[in-house]
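J.: fold the following, please.
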Amino acid sequence: MMDTFKTKATFAAGDRTVAYYSLPVLERAGIGHPSQLPFSLKVLLENLLRREDGRSVTAAHIEALASWHPKHVRATNIAMQPARVLLQDFTGVPAVVDIAAMRDAMARLGGDPKHINPLQDVELVIDHSVQVDAWGNTGAFRINADLEFERNRERYELIKWAQQSVNRFAVLPPDTGIVHQVNLEYLARVVVEERREGQTLAYPDTLVGTDSHTTMVNGLGVLGWGVGGIEAEAAMLGQPLTMLVPEVIGFRLTGRLPDGSTATDLVLTVTEMLRKRGVVNKFVEFFGPGLSALSVADRATIGNMSPEYGSTCAIFPIDDATLEYLKLTGRSESHLELVRAYAQAQGLFRTDASPDPLFTDVLELDLGSVEPSLAGPKRPQDRVPLRIAKSSFESALEAFVKGRGPVRTPVQAVERMVGEGGGVATVPSIRRRASYVGASGDNLELHDGAVVIAAITSCTNTSNPSVMIGAGLLAKKAVEKGLRSKPWVKTSLAPGSQVVTEYLQKAGLTKYLEQLGFYTVGYGCTTCIGNSGPLDEPIANCITEHELVACAVLSGNRNFEGRIHPLVRANYLASPPLVVAYALAGTMDF
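T.: Next up is the predicted model:
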């Protein structure tokens, strides 16, 4: 590799001397203003410095990016090469098939098929296949796991072959966790170190993934995003990703979340704001004093929903919270030393005294203004304040009933009417009710607005201990007051990793969640991607025969009509505590 600007230098990490390609050295050489760049563009600039070859990366590319200014934008193509590729089983299997096909072709040509291997580290997490067939009992997890293996045996045998035969290809087996949460807790390096030319070289961890929510790891200060299968395979084989230098939208956070508001409420607010701003094909980067009040788990929740507000990524810089999370999740002390020392030497470490970078545009949010919210009934950007959720559903119901499909809930109009002491005009005759015979033999009633699925699901929220503990505490209070989930609600708990199960058990909260029907059904995406499994037959028949507008409340990230379950038309995204609350209520009418 070339080093036109002589930026290769060293820094001390504990008692080690580590090499790196230095942005401060580049700036001292008079090349642009790297210190003023957004964190995300600094990471891209280092990628170019380290990979300068005179062809795909030239000195001109480096100069152009180092001189980036939002007021003087030039359309510059750059070639970025991620450090690793992240796969999940649905989108990863085609990549494995292509590797097998290339090996077959190599054998036919008389070569050694074992020479066909990825040139970058590849990690595949199996999480997309588990379905909620069994629920509401202690055997649910085992039943669902057995059915998963039975349905996917051939696919899993292929993946196991790849794990055993292909170099630089790691697999995390089924029933261990969701890819993005496992990436956050276990796989992400933040700073990578490798031996090169007889010395240790450090550089930022970067990745692409075959899932749009790869951006969850942005909360840890790791730059990465979702790509298509062809791009992922190209990256696996050492090919760079060509991209225009993006616009970077700064999102300034101040204050701190008030009591009663959660990271889920925050991300739904952020999603609403950024959808209005328009950030497609742009980077979003968070900054400001409010970052000090957000844990990495909170940041990861925000990063996770980057696809929902349309950005390529949604990144947070490295700071003390990053190091605290790495320590909490068992990374070694020597690695913590490396991350801190590298980030500080490279100008990537944020403190409260850090100057604001240059941005294309800036949005601002006072965390203290965030209120409890849901989003729905069909789009994640359609935030509904909890205080008007009932009225908002009433407003949306007429459109469902008339067969026009759910329209944008007129939240602003509802807020105005409620604030003025009035209500929302509804037509009583459109609300339909029907009875069915429950499992106990009792006659039970379903109606438009009945919640038939309440799922604590998705890495978006199960990765966050504060909201998961909150759900457990609410369950405890409910059980102590003699409350139970309504019998028509299909309840499920699908943690993003086994760590969640461990801390809920240690906190003594698992038994309360289970008493409300929230038994662990699997470690995978489940309801969030529509693997909700069947509703009880009497309930399904009742909904179908009477064309009821049934509802789901889930702690996921997408809620398009029909995505969660074919019979459920209105889907609301909510925090895990609110999922528990709606399971107790059994209806949107509270």
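J.: all contacts plus neighbour counts: C-alpha atoms, from now on.
T.: Will do.
J.: right, and the helix or strand after the top helix by length along the chain?
T.: In the chain, assigned by DSSP state H, the helix with the most residues is helix 140-165. The first helix or strand that comes after helix 140-165 along the chain, using DSSP states H and E, is strand 169-172.
J.: helices or strands up against that following strand?
T.: strand 121-125, helix 140-165 (3 or more Cα pairs under 8 Å, 6 or more residues apart in numbering; DSSP states H and E).
J.: one more to line up against the first:
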Amino acid sequence: MSSNSFDARRTLTVGDRAYEIYGLDATGADLPSLPYSIRVLLENLLRNEDGENITADDIRAVAAYDPSKEPDEEILFTPARVLLQDFTGVPAIVDLAVMRDAVADLGGNPDVINPRVPVDLVIDHSIQVDTFAVPDAFQRNAEIEFERNYERYQFLRWGQTAFDNFRVVPTNTGIVHQVNLEYLGQVVFANSETGEAYPDSLVGTDSHTPMINGLGVVGWGVGGIEAEAAMHGQPISMLIPQVVGFELTGELVEGATATDMVLTVTEMLREKGVVGKFVEFFGEGVGSLPIPDRATLGNMSPEFGSTISIFPVDQRTLDYMAFTGRSDEQIALTEAYAKEQGLWHDPSNRPNYTDTLTLDLATVVPSLAGPIRPEDRVALTDAKRGMREVITRWTGDVKSRANEAGLESFPASDPPTPGGQQNRRPPEHVSTSDGMPDRLSKPTPVDMDNGESFILDHGDVVIAAITSCTNTSNPSVMIGAGLLAKNAVDKGLTRKPWVKTSLAPGSKVVTDYYERAGLMPYLEKLGFSLVGYGCTTCIGNSGPLPPAISKAINDEGLAAVSVLSGNRNFEGRIGPDVKLNYLMSPPLVVAYAIAGTMDIDLYNEPLGTDADGNDVMMADIWPTNAQIADVVDDSVRREQFVDRYADVFTGDERWQNVPVSGGSRFEWSDESTYIQKPTFFDGMGAEPGQLSDITGAKVLVKLGDAVTTDHISPAGAIKADSPAGHYLQDKGVEPRDFNSFGSRRGNHEVMMRGTFGNIRLRNQLAPGTEGGFTTKDGEVTSIYEAAMEYVEEGTPLVVLAGTAYGNGSSRDWAAKGTILLGVKAVIAKSYERIHRSNLIGMGVLPLQFKDGDTQDSLGLTGEEEFSITGIAGGEDGKVPREVTVTAGDKEFMVDVRLDTPNEQAYYRHGGILHYVLRDLSST
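T.: All right, here's what the predicted structure looks like:
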């Protein structure tokens, strides 16, 4: 319970219920001048003040928020709940399971181990597009997915029944962020145990968690260790952020979609520079945006670089809550609380922001983004030109019409394509006046197994995917895609045979309203059959291309294209055969699937011809905003949300038939290659041991500047000749069944073997190598093998690094793998804040070179024997602010980066999980 130095407790009565709230006016803050998101942080501190970790001074610092100040004051944020997806969530539940075993080993009651705040896990990252464009694609993909991931699902099915405060949304129900928006998000959280009401807030183990910001809920993506801390009721460290205000005016015009708006905003915010900042939308234009449009913006926060991108609560929020099936009581509480606490949107109010931008929504034009970054927006009018410029730079395989004679190129008239569509690149459309080449020229014949033959070229679209939470939560763009498909089919158009098409909605509500509107048959006729309810293409689960197409692309070096309604298009992410990836609205995805190429001007060149041979332009089939709105109003119904979410945790027959065994403690199997009992708690006592110096240590890796968590944490494919590959093969797993590091995060044996294994890692102890190598006893060997030899010898290990160590995404295995390899301390020039926190959370001591000191200036080779002394010399049993390092004949002081009382406690206990476990086992 809060110590409440500000006497802020009061009662809010809503209907016949009374709630205890913490009044923001008690802080003396000028609330209208504070950004909405800062008000939410202020309430969080006020309610959780304990006088030690969260103090009255922290509250005063936020109440007196200075938007111009560079972030340097650390505060602790305590989220109301935690959201997990299956890839990142499995290891968190594995840790809960092993903590129960550890409590039992200490003589306690294992059932005390449960999340202390509500935790929801949505299985959405495992479905892959193996089968497409056939009526039973969904069923076939679901069967393959279940077979691949059965061990993981068996474990999560057990967790669903074993833990209190933990729920699982089974596979093929929806995408985590769409389920969060449509069902899990509460806006105002009513705590039944304490009787308190407070703003809903969360952290999630997926970077696109800020999608919930569209509903007015503060939430962002974190790594697994921060999420586990929050699960156990521990606050998360953060700096008081700067807030950039984004003013919206006007309304979207005819033909512009929410996707076009978000790509425009992404470009603007990336140019402005908002990394690590909050973004907050304000102004008269906010009221014109429905919640799905707002959520589309919030979803792209990682692409902006901001921590969150939030909208305040207003009438649109309440209307959406009612429409999606929230209770009358929840809606009434949300309205009363927001108005009482000054959290209700006042469009005439302009809070004090660090900086501001303005966008007139009427200026938004149809757009796409690519080919490798979400912020690289291209107006649709310039899409053909932009794509050609990229391919010219990449391949040089482009020839102008003036030079065409005698050169390998298409003939004057392109060959017919299936479906009666001629002239996909009409020869009469010549772009010579602006210096652009007339045509791409790498024509490659492809003969399919089914007897189809066609020509494939640079710029051809081989993947067209309506996928990802970014857009599939938005009925206007989804209905727009369906109407465009209907109009196209009515005109006799079909998709090109080389395009792998897929429809992967984020909620079953989408297919409900598609069926009600009668649009599903038209999408299916264009190949957009339902392939599953999950992230699919946007996270790289696009599945393999047909072998003949893949072979042609790789044999000829074709620059093939994917188009998707997602949020990420980084190089190599979507599929191994695709070089250019473009983000766009669902209707444009359908249009490009029909065109079959990006080498087309959709405004001036026909998509194809109708049955009478007449050209069909995109304008002929593009639905109007009014038509889309009419269908949305008629086909999207409240009862669809109520019915679909009534049994959201039940799952299909496959899920229900997964056997559950083990009771409150999981029955670990040595045979499993997906789920193994981690060794974090081996030998742990009821009390923390005495702090001790680190002596006789050796350096495992010596790294330069800007080493990211992607360099440290295992990710992507598992190579057969790697330590992880050897382990799996020894377990009888064939390389074709390796799956990925992401799918095997519940097996520490696999993950520790991949730590520091990135193919681009440069360990200075093994010069001339790239990847997971080091040198031990004069021999180059894998980092894993060397680490295990050191562990066997009883030799502690150290990592040396430069500036910004651990930059990038907050990956829990970057810290978990480090401790499992036997690393006791990291000495770096500087740290990314969250990775430093994660190291502490796993019991690794983060040390920092003094100003002016570097590895080079101190003459460190990494071959010395290291000792770190003075660790136990601080007051009150704490580690002092600096300690002494001896490296061979060199001695120097370093700063200890345990910056808060909580971090001191976590390190003293050997990590945050040990701290929580001892606390619970003693009760």
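J.: hmm, back to that, by contact count, what packs against the longest helix of structure 1?
T.: Packed against helix 140-165 of structure 1, as judged by 3+ Cα pairs under 8 Å, 6+ apart, are the following elements: helix 89-108, strand 169-172.
J.: next, the buried residues of the first one.
T.: The one in question is helix 89-108 of structure 1. 89, 91-93, 95-96, 99-100, 103-104, 106 (16 or more other Cα atoms under 10 Å).
J.: where in structure 2 does it fall?
T.: Alignment of helix 89-108 of structure 1 against structure 2: residues 86-105, by TM-score structural alignment.
J.: ok now the matching stretch, how far from the chain's centre?
T.: Distance of stretch 86-105 of structure 2 from the chain centroid (Cα atoms, centre = their mean, to the nearest Å) equals 22 Å.
J.: report the aligned residue range of structure 1 for stretch 568-580 of structure 2.
T.: Matched against structure 1 by TM-score structural alignment, stretch 568-580 of structure 2 falls on residues 558-570.
J.: which other residues reach the matching stretch?
T.: Applying Cα atoms under 8 Å, 6 or more residues apart in numbering, the external contacts of stretch 558-570 of structure 1 come out as 308, 376-380, 406, 452, 527-533, 540, 543-544, 549-552, 571-573.
J.: how close does the longest helix of structure 1 sit to structure 2?
T.: With mean Cα distance after the TM-score superposition for structure 1, helix 140-165 of structure 1 departs from structure 2 by a mean of 0.6 Å once superposed.
J.: what's the angle between that helix and strand 121-125?
T.: 160 degrees (axes from the mean of the first three to the mean of the last three Cα atoms, to 10 degrees).
J.: in structure 2, what stretch matches helix 140-165 of structure 1?
T.: Matched against structure 2 by TM-score structural alignment, helix 140-165 of structure 1 falls on residues 137-162.
J.: for that stretch, buried residues please.
T.: 137-138, 140-142, 144-146, 148-149, 151-160, 162.
J.: re the thing from before, any chance of the helices and strands packed on helix 140-165 of structure 1 in CSV, plus distance to D448 of structure 1?
T.: Output for these, formatted as CSV (distance: least, Cα to Cα, whole Å):
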stretch, distance to D448 of structure 1
helix 89-108, 34
strand 169-172, 42
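J.: quick check: which of those is nearest to A235 of structure 1?
T.: Each of those has some distance to A235 of structure 1 by Cα to Cα; the shortest is helix 89-108, at 11.3 Å.
J.: what helices or strands is that closest one leaning on?
T.: With contacts taken as 3+ Cα pairs under 8 Å, 6+ apart, helix 89-108 of structure 1 sits against strand 121-125, helix 140-165, helix 229-236.
J.: so which of the ones you listed gets nearest D259 of structure 1?
T.: D259 of structure 1 sits nearest to helix 140-165 of all those, at 34.1 Å, using Cα to Cα.
J.: residue contacts, K276 of structure 1?
T.: With contact set as Cα under 8 Å, 6+ apart, K276 of structure 1 has no partners.
J.: repeat for the one 3 residues further on
T.: Contacts for V279 of structure 1 (Cα under 8 Å, 6+ apart) come out as 249, 309-311.
J.: which one of those residues is nearest L474 of structure 1?
T.: Nearest to L474 of structure 1, judged by Cα to Cα, of the contacts of V279 of structure 1 is Y309 at 29.8 Å.
J.: verify the stated contact: that closest one with L268.
T.: No - at 9.6 Å, Y309 of structure 1 does not count as touching L268 under the criterion of Cα atoms under 8 Å.
J.: returning to that earlier point: would a markdown table of the helices and strands packed on helix 89-108 of structure 1 with distance to T176 of structure 1 be doable?
T.: Putting those into a markdown table (distance: least, Cα to Cα, whole Å) gives the following:
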| stretch | distance to T176 of structure 1 |
| --- | --- |
| strand 121-125 | 9 |
| helix 140-165 | 11 |
| helix 229-236 | 23 |
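J.: quick one: closest of those to Q346 of structure 1.
T.: Counting by Cα to Cα, Q346 of structure 1 lies closest to strand 121-125 out of these; the figure is 23.9 Å.
J.: helix/strand/coil for the residue located most distally from the centre of structure 1?
T.: Going by Cα atoms, centre = their mean, the residue of structure 1 most distant from its centre is G110, 44.2 Å out. Under DSSP: H, G, I helix; E, B strand; the rest coil, G110 of structure 1 falls in the coil class.
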